[in-house]
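Q: predicted model and sequence below, questions to follow.
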Amino acid sequence: MSATDPIAVFLTEAAELLEQIEAGLLDLTHRLDDKDQIDAVFRGLHTLKGSGAMFGFDALAAFTHHCETAFDRVRKGDVPATQELVSAVLAAQDHMRALIDQPNGDHEETSLVLLTNLQMAVDGKAGAPIAVPAGASAAVPVTAVKTQDGQKTWKIRFSLPTNAMANGTNPLGLLDELRELGTCIVVADTKAVPPIDLLEPTDIHLAWDVTLTTKSGRDAIEDVFIFVMDEMQLEISEAGGAPVAQAAKPAEAVAAPVVATPEPVAAAASAAAKDAANDSRQPAKVAENVRVPAERLDELMDRVGELVIAQSRLSQLADASVEIQLRAVSEDIERLSGELRDTMMVLRMMPVASLFGRFRRLVHDLSRETGKVIELVTEGETTEVDKTVIDRLADPLVHLVRNSIDHGLEPPAERAAAGKPEAGRIQLSARQSGGEVIITIKDDGRGINRERVRAKAESSGIIQPGAVLSDQELLQLIFQPGFSTAATITNLSGRGVGMDVVKKTVEALRGAIDVVSNPGQGSEISLRIPLTLAIIDGLLIRVGKGAYVIPLSAVEECLELSIEDDMRSRGRSFISLRESLVPYIRLRELFRTGTKPDPFQKIVVISTGTERVGLVVDQIIGDHQTVIKSLSKLHHDVATFSGATILGDGSVALILDVAHLVASGQQQEAHLRAAG
């Protein structure tokens, strides 16, 4: 599809409109009488309907027309805005996304259920809304057939996002869980698999058709996919028979369905004219932004990285030359490449507000689902992070927020008994610290029960009974695979999956996780993430005959270690630094260089948060603009290094993993203190 394809333009604008509609609806949940928000939601629905009709999305236009009519009645004062109406339109807004993603799908049943709920909300009728069928995007009819022993046969079709395996989801594990429910027949759909020369080994292109005979119900099947349901396509139906539950058509529709007009362009023009008439107070938008595909930015970043490497080579040649003109040109190129690098970094930066905004809807839905009163507070939304970092942090933050709500926040009655406000508080904050951004998820719930964590870890064989652990080591156990202290499995958590995926994702971003928890007061989980994944400022060092790079943002200071001090500290590798002992690691021994130490070794003190460790090196060469190159898959388990870079002379320097080295130094300190 070309970049100028009008359908592609519509899809982009529709995604923005849906985000605006969702934000307006969530704002209305706090201020139901806010006429500006009511008007904003109405305009968004009206524009989406007109654009959908213009580009041939007739089902979207017809469905959106009902929601638009409902908000038009609210806008005119005919009916009040209620929480039930907002929730009904929020659910309808999710269905609009499905109508855009799958315009030719069978959406009739889901549309009918949602419009029934919308009609009930507009009429102010009490009662629970009709449940929307699972896999709403496909709306497969649910049919019933029972065997003599009470078992049912279910037809299940599911497909995962292309990057699911990269985010830690194993489709084989999902199939194994389905097999545990009963007799299972699995058929893989390979139609979407690309030619082998275009195939990425880490991407998923398969879909699966499963025939499951089980005594379990739909809820048990949906629980298998609970942690990936937001991103996947899932269809569940019972085999054979007539439909079990068909939503009755509303006696009076909110408005007559929109009939596809033979002149969609004229219809869209009419819609635009009505928009202008209804909102003459709004100033005309000025096209100040240019949409650029992310792939082009990534390609440009690669070119800038190669330019930085070439500039480093040129600087090295100029330093060895006596030609003054060559040195002058080298300095100009160095200045220009530095400015280009900084400009490129800014282009890739996005405020974390785009990430935090997604959680308003999540918290709203979970509040209704759990019956807990939840207040979401965000801080530091203007903090900017690399776009790639934001994309990869979305799923980990969802897991953390879900766990804070399920495990952390108490029900209203329990909070009242503890003297806490009825509303539990979830705080998302972001701040920049050097070359890192620190994203914090904080709640004021019950905190982490350390006794239960230890008991679960010992019973699972993660640690030995009675093992001596620091408080931070104990809290870090919650990120072990399969670890969960939940007494029962819920729709939110309890299966022991999710938190280990969080840790793997953060570590893949060269980040670290800090946990602080006070019983009865809540928990705070901080993610320390690099601002960018492409180019960093590094400190170039030499150990033996090899060159290595330490991210400059982690460097606190450099000290000299004489041979006498080195020999004196043998057996207890500590230095006294302003009345505190800092452990240090001899990189020459860690890397087994087989060389003798330089007469005057150096200690580079690095830190992650409050923890520090020293690295003994032979020589500090100086500052170096580091273009990060990923290690091959053969080296994915080498924890000491996070990547590599190419030096000016063409040689390779490995980039040290600061978080791993600091953790190793702290463990060494703990062992020495225990032995002493």
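A: Received, thanks.
Q: CA only for contacts and neighbour counts going forward, please
A: Will do.
Q: so the most far-flung residue of the chain relative to its centre: helix, strand or coil?
A: Going by Cα atoms, centre = their mean, the residue of the chain most distant from its centre is residue 322, 52.4 Å out. What DSSP: H, G, I helix; E, B strand; the rest coil gives for residue 322 is coil.
Q: do residue 564 as well
A: Secondary structure for residue 564, judged by three-state DSSP, is helix.
Q: from residue 544, how far off is it?
A: Distance, residue 564 to residue 544, by Cα to Cα, to the nearest Å: 19 Å.
Q: neighbour count for these two, which is higher?
A: residue 544 (20 against 10; other Cα atoms under 10 Å).
Q: from residue 334, how far off is residue 307?
A: Per Cα to Cα, residue 307 is found 10 Å from residue 334.
Q: roughly how far is stretch 619-636 from the heart of the chain?
A: From the chain centre to the centre of stretch 619-636 is a distance of 26 Å (Cα atoms, centre = their mean, to the nearest Å).
Q: let's bring in a second model and compare:
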Amino acid sequence: MTNDADALFLVEARQLVESLEQGLLDLKSRPDDRALIDGVFRDLHTLKGTGAMFGQVELAQFLHDFESAFEAVREGRIPATPALINLGLKARDHVTTLLDGGPSGPGADLLADLQDLVTGAGDAAGVEAPDWSLTFHLAPDCLVLGARPQGLLDDLRSVGASGIEPVLGRLPDLRAMQADRLYIGWRMTLPSTLDEAAIRDVFLFNEEGLEFDLHRDGSAEPQPEEDPPAAMAAQPKGRERAMMRVPAERLDEMMDRVGELVIAEARLAEIAARLGDPNLVAVAEEIKRLATGMRETTMSIRMTPIGSITGRFRRLVHDLNDTLGKEIALEIAGEETELDKTVIEMLADPLMHLIRNAADHGLEPAADRRALGKPEAGTIRLSARYSGAEVVITLADDGRGLDTARIRARAEARGLVAADAELDEAAIRALILAPGFSTAEAVTELSGRGVGMDVVKRTVEQLRGSIDIDSEPGHGTQIHMRLPLTLAIIDGLLVEIAGERYTIPLAAVEHIIELPDEHATAGNRTRFLDIRDQLVPFLRMRDLLDSPGDPGPYQKVVVVTAGELRVGLTVDRIIGSSQTVIKQLSPLHASLKTFSGATVLGDGSVALILDVPQLVAFGQGRDSMEAA
């Protein structure tokens, strides 16, 4: 295989593996669902077939027996028991190992377990499979291509075909008949001992244009197989929406190019406005329109539904049921909510840890839940929703909640907080995000080493997001993460503070007002504005940034939202809105949490991008210190 073909096979195979896993997990709760059984069988069959096509012999051989087992389930000869489904999940894991180049040895043990399970289930069911009924038509032009129907019929007889008879319903009028066209099909019976794969193998070199109907006598005809993936079909069929796969790095490179285009467009607009040439201004406006369209299209390509990673969470909860001996239900809402693919990729591991934490620490054992009047099965709920240009992801459980007294005691014992420190409930809950913090009494494979929650916090901060924790003792815990839709290009509000220009993410801006005269001087310590009959705190940006000089007249207040808070930021001048290409700060400046990056303006100068949640937190902390 070429490198491209190998990469293409791995992409398609991993998608089939994910689909297989989801089918098995769904089948555990709906073991009699015929559509699910058919779906699992199709995934196994397609994965086996494409593996053989691309030279993955060990993979194809391993999947052959598992396909036969689920064929027996599909035909009603054995039930889809939890034991069979668990074995199927282990087989899925082994397939992943084989795709990663791992050893094939463990597969033999799985196949032995499968054989014992299927034999025992078949004996218990006491069902004897009926014979196969086969009807097929070869492609009408197969004779021109060298097919030999007589030889094919001989091969079918050699595997036990009987009662062979022609199907003549497609014979045309004698005057319309062409000598090199095949109009006849055949119908026959095959022994029940044959598996479907062995029958299909007879048609290995006659698949092009083949019409194939195989089912057990007396059973409903199975639904037709799905078309093979477009990338792997010999001659792809027409589709309503053509799909194409491209490597992720090409999307990243495309996004970088679009970012540079946006910067160049801003510079062109600046030059056109300065020169005042009508023709140049018209061209600059057209390029701006095209650059905006390119930006929106590229960003839409990069957007990925959060449902693309929730499958692994369902598998995790399935395994945790056995590991912890608890009955856990996972509920997911908002799977269609989309985020930038980079954000999605970085979120997967933190969410896995939060789910493990909720299952291990949050949910009580069944006996304790019964005593508390709760359902024996604990519930973990993952939800995602849009909030402006952000997405709010919430991980909640209905467990015991956080014990703030215990959290504080453990934090003091580990030196994470002073014994005389004054902390409110929210601050105490936030201690579980500190590095090295753990309330576990013993180290297990799931928890106890004091790592994990700090990684969650660090990842969310890297994504320019924020994390909040709510909890009610006895009623569970909710962890809310607010994240930007994209990390590449945003709409920004350009402002001036003490002669320097800064960008505020436009999604965080609620409205802009004039700073009242009574608040214009720093000597006035009142830090609240009456805006639409609500008191809104405001921060003097000159003070926060330690800017020199005195502010001029007519200061503006940009009212922004940070989580559930509304805060005003005083600025000297509003310059306007613009597309903002986010450039990461150097490692030397990475500790400046109040800035999420920088952007290049139309005149080539650089403006820092304000991180609103971090800025508000910094301002509140500074006010508290001054008040003390």
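A: Structure received. Worth saying up front: this structure is predicted, and the values here are computed from it rather than measured.
Q: what lines up with residue 295 of structure 2 in structure 1?
A: Mapped onto structure 1 by TM-score structural alignment, residue 295 of structure 2 lines up with residue 341.
Q: thought that match was touching residue 304?
A: Yes: counting by Cα atoms under 8 Å, residue 304 is a contact partner of residue 341 of structure 1 at 6.4 Å.
Q: quick one: map the residue farthest from the centre of structure 1 onto structure 2.
A: Under TM-score structural alignment, residue 322 of structure 1 pairs with residue 276 in structure 2.
Q: tell me the contacts of that match?
A: Going by Cα atoms under 8 Å, 6 or more residues apart in numbering, residue 276 of structure 2 touches no other residue.
Q: any idea how far it is from residue 285 of structure 2?
A: Plainly put, residue 276 of structure 2 is 13 Å away from residue 285 of structure 2 if you go by Cα to Cα.
Q: could you do residue 491 of structure 2 as well?
A: From residue 491 of structure 2 over to residue 285 of structure 2 (counting by Cα to Cα), the distance is 17 Å.
Q: which element is residue 470 of structure 2 on?
A: Here residue 470 of structure 2, judged by DSSP states H and E, is contained in strand 466-472.
Q: what's the answer for residue 290 of structure 2, then?
A: Short version, using DSSP H and E: residue 290 of structure 2 is in helix 278-302.
Q: tell me how many other residues crowd residue 222 of structure 2.
A: Number of residues near residue 222 of structure 2 (other Cα under 10 Å) recorded here: 14.
Q: isn't it up against residue 215?
A: Yes: counting by Cα under 8 Å, residue 222 of structure 2 sits close enough to residue 215 to count as a contact (6.7 Å).
Q: show me where the stretch 151-300 of structure 1 has strands.
A: For the stretch 151-300 of structure 1, the strands defined by DSSP state E, counting those that start in this stretch occupy 152-159, 182-189, 207-214, 233-238.
Q: most tightly packed of the ones you listed?
A: Across the strands of the stretch 151-300 of structure 1, the average number of neighbours (mean count of other Cα atoms under 10 Å) peaks for strand 233-238, which reaches a mean of 22.
Q: in structure 2, what stretch matches that strand?
A: Aligned using TM-score structural alignment, strand 233-238 of structure 1 spans no residues in structure 2.
Q: so how far is that strand off the chain centroid?
A: 26 Å.
Q: that strand packs against which elements?
A: Contacts defined by 3 or more Cα pairs under 8 Å, 6 or more residues apart in numbering; DSSP states H and E place strand 233-238 of structure 1 against strand 152-159.
Q: counterpart of residue 503 of structure 2 over in structure 1?
A: Using TM-score structural alignment, the equivalent of residue 503 of structure 2 in structure 1 is residue 549.
Q: how much does the helix or strand encompassing its match stray from structure 2?
A: Using DSSP H and E, the element containing residue 549 of structure 1 is strand 546-551. Following the fit onto structure 2, the mean deviation recorded for strand 546-551 of structure 1 is 0.7 Å by mean Cα distance after the TM-score superposition for structure 1.
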